[in-house]
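> sequence and predicted model, in that order:
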Amino acid sequence: MGVKRAAVVGGVVLALAGLAGCGSGDEPAMSAGTVLEQGHKQFAQAASVKITGSESDSGQKMTFAVSAAAGGDCTGSFDFGDQGKAELLRSGGQTLFKEDERLLARLGGDKAMAAGKDHWLRIKDGDDLQTVTTFCDLKSTPVFGDGDWYKDVASEGTATVDGRKAAGILATSSKDGSFEGYVATDGPARPLRVESPHVGGSSDGTTMDFSDYDAPVTVSLPPADRIIDLDSLKQS
């Protein structure tokens, strides 16, 4: 998994947190800032959520599915097409990432592929792959409360997302661009989908769906002898 690809997806995850709270459409007279604050509160109350989606960047497509609990535990999978596949586990503050042979070869050639085969990479602070943990940090996402997204949020009407009634919104930031979000209106104002609009006919963009709120997230860590540090793999 390249640093650039991880950073792109991580950035979108941060952006979606801001979109997630942008109102249910039920109180049009309410200020955008107040709506955002209430939405943040609703999202923060979720015990867990499943995030599924895809990202296209310069012709490369990635799909992913991650189930994350508010406490930080999570499990997920990533498919980078012909570049390879990977799995993610996090429990008790320990983050593990398992890459297939294609990704291992891109990481460190034949030696890394041989040393890392059937092993999980332990991700530590400062490691290149640390960005993947963004998926697991539901309550500590930096965008929450930063005060930027409510400055330019417009209504996009109503829609149906996976059978749920939703209010559509368009949020714009000079730093992160524009993102379209859909927030449930037939219950708690939780996000159902967020996507980056395609500009100028480009196929690049990201779509994320949110489901299985409050469902249990069970993480089973592998035996210790199947875990190696990312640094040791690079030095192999």
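Nice, I can see it.
> could you use CA atoms for every contact and neighbour count after this?
OK.
> please, where are all the helices along this protein?
3-20, 32-44, 101-116, 230-235 (DSSP state H).
> out of the ones you listed, nearest to residue 72?
Closest to residue 72 of the helices of the chain, according to C-alpha to C-alpha: helix 32-44, at 12.6 Å.
> enumerate every residue touching the closest residue to residue 16 other than its chain neighbours.
With sequence-adjacent residues excluded and distances taken as C-alpha to C-alpha, 6 or more residues apart in numbering, residue 16 is closest to residue 194, at 6.2 Å. Residue 194 sits next to 16, 19-20, 179-182, 207-209 when contact means C-alpha atoms under 8 Å, 6 or more residues apart in numbering.
> 10 Å instead, please
For residue 194, the contact set (C-alpha atoms under 10 Å, 6 or more residues apart in numbering) comprises 12-13, 15-17, 19-20, 53, 168-170, 179-183, 206-210.
> try this one side by side with the last:
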Amino acid sequence: MPANRAVVAALAALGLALTATACDDAQGSTTAAASGPGSPSPTERVASMTGMRLLDKGREAFGRASSVRMTGFVVDEDSGRRTNVQLAADRKGQCAAKVDAEGKGEFEFVRTEGTLLYRPSAALLSALRGTEAAERYRDRWFRIPPTSEYASMADLCDLAGLPAFGDPNSSWSALAGEPGTVGGRASMGVQLNSTEEGAFTAHLAAEGAMVPLRMEDGWSESVGKTMTFDFTDYDVPVVLPALPAGSVVDGDLPAKAAA
């Protein structure tokens, strides 16, 4: 999941990039106000953690997850074009995604048993190869070879590639942020940074397993302007679309057209 920043990797198919975390802050955490005598709540305990402790807990929780769904968007910094992404992936390499690139069209891709398949919408295929090709290959899936310019789409399917949380050995700095709520769940923010990938704000679940609930590009006033991804459906099996007999085409047709 892609050096492209964020949850993510390059969407080479359309020439867009998905951007998808900290000095050791011994005093960088935000402490929640005490509500009274007795044991602190789980949220209060999380709010007392340093940034590096939050990052470590997030890595541990994400590393135990068998699958996850990611839903969000990326805005290309040069063109301003927004790309919406829905993706579900698991540790076995199974993956199913839908991508809507503003002004370009929609497409889907799946990865199963090491094979990457790509299905452009009729509108996108028509733009790439004309109406005749769009009609001939309507609802067909193209098998993408490893040498294709499309092949990097598969990077989004690798959970180990998730910035900061996917790779436990990567070097990031982390500074504790603020408590909040994401999707109705109590959360704790952590500001992440690396020389290669840049700055991100992550929101971790403040109760239960401290999995990432959201990642946004940048800090403070820049948060959410160019990239936001929500993480849901942890440990829910990935459902791949049906591939009827004869629906898979050998050949990198759309990529050749784009070239």
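Structure received. Everything numeric here is computed off the predicted structure, so don't read it as measured data.
> would you mind reporting the TM-score between them?
TM-score for the superposed chains, counting by TM-score structural alignment, normalised by the length of structure 1: 0.79, backed by 223 aligned residues with a C-alpha RMSD of 3.3 Å.
> before we move on, back to that, okay if I get the helices of structure 1 as a markdown table plus mean neighbour count and distance to residue 136 of structure 1?
Formatted as a markdown table, those follow (neighbours: other C-alpha atoms under 10 Å; distance: least, C-alpha to C-alpha, whole Å):
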| stretch | mean neighbour count | distance to residue 136 of structure 1 |
| --- | --- | --- |
| helix 3-20 | 21 | 10 |
| helix 32-44 | 20 | 13 |
| helix 101-116 | 19 | 22 |
| helix 230-235 | 15 | 19 |
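> could you export these to TSV, including columns for distance to residue 26 of structure 1?
Below are these laid out as TSV (distance: least, C-alpha to C-alpha, whole Å):
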stretch	distance to residue 26 of structure 1
helix 3-20	15
helix 32-44	10
helix 101-116	47
helix 230-235	48
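> out of those, nearest to residue 131 of structure 1?
helix 3-20 (5.8 Å).
> strands of structure 1, start to end?
Here structure 1 has its strands, by DSSP state E, at 48-57, 60-69, 74-79, 85-91, 94-99, 120-123, 153-161, 164-173, 177-184, 191-195, 205-211, 227-229.
> of all those strands, which lies closest to residue 31 of structure 1?
Of all the strands of structure 1, strand 153-161 comes closest under C-alpha to C-alpha, at 10.4 Å.
> circling back: how about the residue nearest to residue 16 of structure 1, what's its match in structure 2?
By TM-score structural alignment, residue 194 of structure 1 lines up with residue 215 in structure 2.
> what distance do you get for that match to residue 240 of structure 2?
Distance, residue 215 of structure 2 to residue 240 of structure 2, by C-alpha to C-alpha, to the nearest Å: 25 Å.
> same check on residue 123 of structure 2?
According to C-alpha to C-alpha, residue 123 of structure 2 stands 23 Å off from residue 240 of structure 2.
> next one: residue 222 of structure 2
35 Å.
> how about the helices of structure 1, which one is nearest residue 82 of structure 1?
That would be helix 101-116 among those, by C-alpha to C-alpha, at 8.3 Å.
> quick one: the closest one to structure 2 mean distance?
The superposed helix 101-116 of structure 1 is, by mean C-alpha distance after the TM-score superposition for structure 1, a mean 4.0 Å from where its aligned residues fall in structure 2.
> next one: that helix to chain centre, how far?
In terms of C-alpha atoms, centre = their mean, to the nearest Å, the centre of helix 101-116 of structure 1 is found 25 Å from the chain centre.
> just checking, what packs against it?
Helix 101-116 of structure 1 sits against strand 85-91, strand 94-99, strand 227-229, helix 230-235, with contacts defined as 3 or more C-alpha pairs under 10 Å, 6 or more residues apart in numbering; DSSP states H and E.
> how about those in JSON lines, adding distance to residue 127 of structure 1?
As requested, these are arranged in JSON lines below (distance: least, C-alpha to C-alpha, whole Å):
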{"stretch": "strand 85-91", "distance to residue 127 of structure 1": "15"}
{"stretch": "strand 94-99", "distance to residue 127 of structure 1": "11"}
{"stretch": "strand 227-229", "distance to residue 127 of structure 1": "10"}
{"stretch": "helix 230-235", "distance to residue 127 of structure 1": "8"}
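> mind checking the ones you listed for the one nearest to residue 138 of structure 1?
That would be, of these and by C-alpha to C-alpha, strand 85-91, which comes in at 13.0 Å.
> same for the closest one, what does it pack against?
strand 60-69, strand 74-79, strand 94-99, helix 101-116, strand 120-123.
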